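> Here is my input, please return the structure:
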Amino acid sequence: MATAALTRYTPEEYLALERNAEFKSEYLDGRIVAMTGASIAHVTITGNVHGELRTRLRGTPCRPFMGDMRVQIGGGRRYTYPDVVVVCGEPRFMDGALDTLTNPALIVEVLSPTTEAYDRGEKFQHYRSIESLREYVLIAQDRVLVERFVRGGDFWTLSTIESLDAALELTSVDCSIPLREIYYDVELPAAPAVQ
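From the prediction side, this is the model:
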């Protein structure tokens, strides 16, 4: 049985296509991967986190961006669109188009059933190569669960938050967000009854 050859693209070809595309795609070592639509919970959580960060970071050197800010990883081997990304200090872009950030301090991803394994595994592995990145946050959309990874030298430390009464402490941008605000207007499944 014959197999179809995979089309490989250079980073330059990807960027030329992406900057004129109607829909977003990520670039993974020569492959262009279309991004799918998001659930209402995903979109709500992303908006909540961005809104809270925008309010809390006003007047500081840090600036949040939502889903349309592309991030370059590994000198152009990968380009992704994090759900929320924060840069502190002067943003650095890969070129004059000002649409591809190279120095994020914080990246937040809202987990989806189709991307959760990738966000936790290979994507995080590549994000860790970004020298400026200090914190990586994963937020579940189907239950109250926030996982925060903080860089300490060559190591990353994980902390987990599973209560709406707790807050997400973000050391990379020196602020905290109550989980009630992160999950505001999100319909979560009812907790199972204790027997």
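> hey, let's count contacts and neighbours off CA atoms from now on
Noted.
> From Gly47, how far off is Asp83?
To Gly47, Asp83 is 9 Å away according to C-alpha to C-alpha, to the nearest Å.
> Could you also give me the structure for this second sequence? I'd like to compare it with the first:
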Amino acid sequence: MEARQKVSPQEYLAWENSHECRSEYRDGEILAMAGASAPHNRIVANLLGELHQPLKGKPCDVYPSDLKTRVTATRYTYPDVIIVCGEPLFDSEASDVLTNPTVVFEVLSPSTEAADRGEKFSAYQQCESLQEYVLIAQDKVSVERYTRQESGLWLYERLAKREDTLTLSSVSASLSLDEIYYRVSV
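The predicted model follows:
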């Protein structure tokens, strides 16, 4: 098997802007993104809808998965949902690349779960603006939240009942799991 040729972040950004399909970038490699399932999309839509009201009037914005985010110098992703508090900052070389997420949500899929839990979370931890990282299962009621502590360590919390409440301390917002999983059969 022939090794893939590595590309620079600038080459990735130029390539990404000239193609209709979205791809993420990891350490010199362009990774094609697969489509999402109906439950995955329902959860994302529920998050966007439910986060609008608690963030209204705050200096925070919520964005869907179409906003490319630079996590590190060699990692660009498309999180499922992003919250940015304060002025959104964009890459000086690419005005469509966010650089300061406050909260990132990833809806777990069988093809992405290992990466979302492992190397992707490891990269997100290097992003200084990120305060909370939330993983949401689509095949069962399970929400996991990692919160950055002042010491730099990450505190883990798992919620597994529809009546549980996800509290996003960095943006002073709460969502019930029943709202997150509204009309999702799990």
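> ok, back up a step: so what's in contact with Asp83 and Gly47 of structure 1 at the same time?
Common contact partners of Asp83 of structure 1 and Gly47 (C-alpha atoms under 8 Å, 6 or more residues apart in numbering): Met66.
> Just want to know which of those two has more residues nearby.
Using other C-alpha atoms under 10 Å as the criterion, Asp83 of structure 1 and Gly47 rank with Asp83 on top: 23 against 17.
> Pretty sure the more buried one sits against Glu109.
Yes: using C-alpha atoms under 8 Å, Asp83 of structure 1 is in contact with Glu109, at 5.2 Å.
> What are the boundaries of the strands in structure 1?
Along structure 1, the segments classed as strands by DSSP state E run 25-28, 31-34, 62-66, 70-73, 78-80, 84-88, 100-101, 106-110, 135-139, 146-152, 155-161, 167-170, 175-178.
> what helices or strands is the fourth one leaning on?
In this case it means strand 70-73 of structure 1. Packing contacts for strand 70-73 of structure 1, counted by 3 or more C-alpha pairs under 8 Å, 6 or more residues apart in numbering; DSSP states H and E, involve strand 78-80, strand 100-101.
> quick check: it aligns to which part of structure 2?
Aligned by TM-score structural alignment, strand 70-73 of structure 1 corresponds to residues 68-71 of structure 2.
> Mean distance of that stretch to its aligned residues in structure 1, please.
Following the fit onto structure 1, the mean deviation recorded for stretch 68-71 of structure 2 is 1.0 Å by mean C-alpha distance after the TM-score superposition for structure 1.
> Now which residue in structure 2 aligns to Ile182 of structure 1?
Counting by TM-score structural alignment, Ile182 of structure 1 corresponds to Ile180 in structure 2.
> any idea which residue sits dead centre in structure 2?
Compute the mean C-alpha point of structure 2, and by C-alpha atoms, centre = their mean the closest residue is Pro79, 3.0 Å away.
> What is the burial count for Leu67 of structure 2?
By other C-alpha under 10 Å, neighbour count at Leu67 of structure 2 equals 16.
> Verify the stated contact: Ile180 of structure 2 with Leu48.
No: checked against C-alpha under 8 Å, the pair Ile180 of structure 2 and Leu48 is beyond contact range at 9.5 Å.
> Next one: the counterpart of Asp95 of structure 1 in structure 2 from Cys60 of structure 2, what distance?
Asp95 of structure 1 maps onto Ser92 in structure 2 when the alignment is built from TM-score structural alignment. Distance, Ser92 of structure 2 to Cys60 of structure 2, by C-alpha to C-alpha: 21 Å.
> With neighbour numbers in mind, choose between these two.
More neighbours surround Cys60 than the other of Ser92 of structure 2 and Cys60, with 17 against 10 (other C-alpha under 10 Å).
> List the residues that contact the closest residue to the more buried one other than its chain neighbours.
With sequence-adjacent residues excluded and distances taken as C-alpha to C-alpha, 6 or more residues apart in numbering, Cys60 of structure 2 is closest to Cys85, at 3.9 Å. Cys85 of structure 2 makes contact with 59-61, 101-102, 171, according to C-alpha under 8 Å, 6+ apart.
> go with 7 Å
59-61, 102 (C-alpha atoms under 7 Å, 6 or more residues apart in numbering).
> For His52 of structure 2, see how far away it is.
As judged by C-alpha to C-alpha, Cys85 of structure 2 and His52 of structure 2 stand 13 Å apart.
> Common neighbours of the two, please.
Counting by C-alpha under 7 Å, 6+ apart, Cys85 of structure 2 and His52 have no common neighbour.
> Gly57 of structure 2 and Val81 of structure 2: what is the separation?
19 Å.
> Equivalent analysis for Lys56 of structure 2, please.
In this view, Lys56 of structure 2 and Val81 of structure 2 are 16 Å apart by C-alpha to C-alpha.
> Sounds good, over and out.
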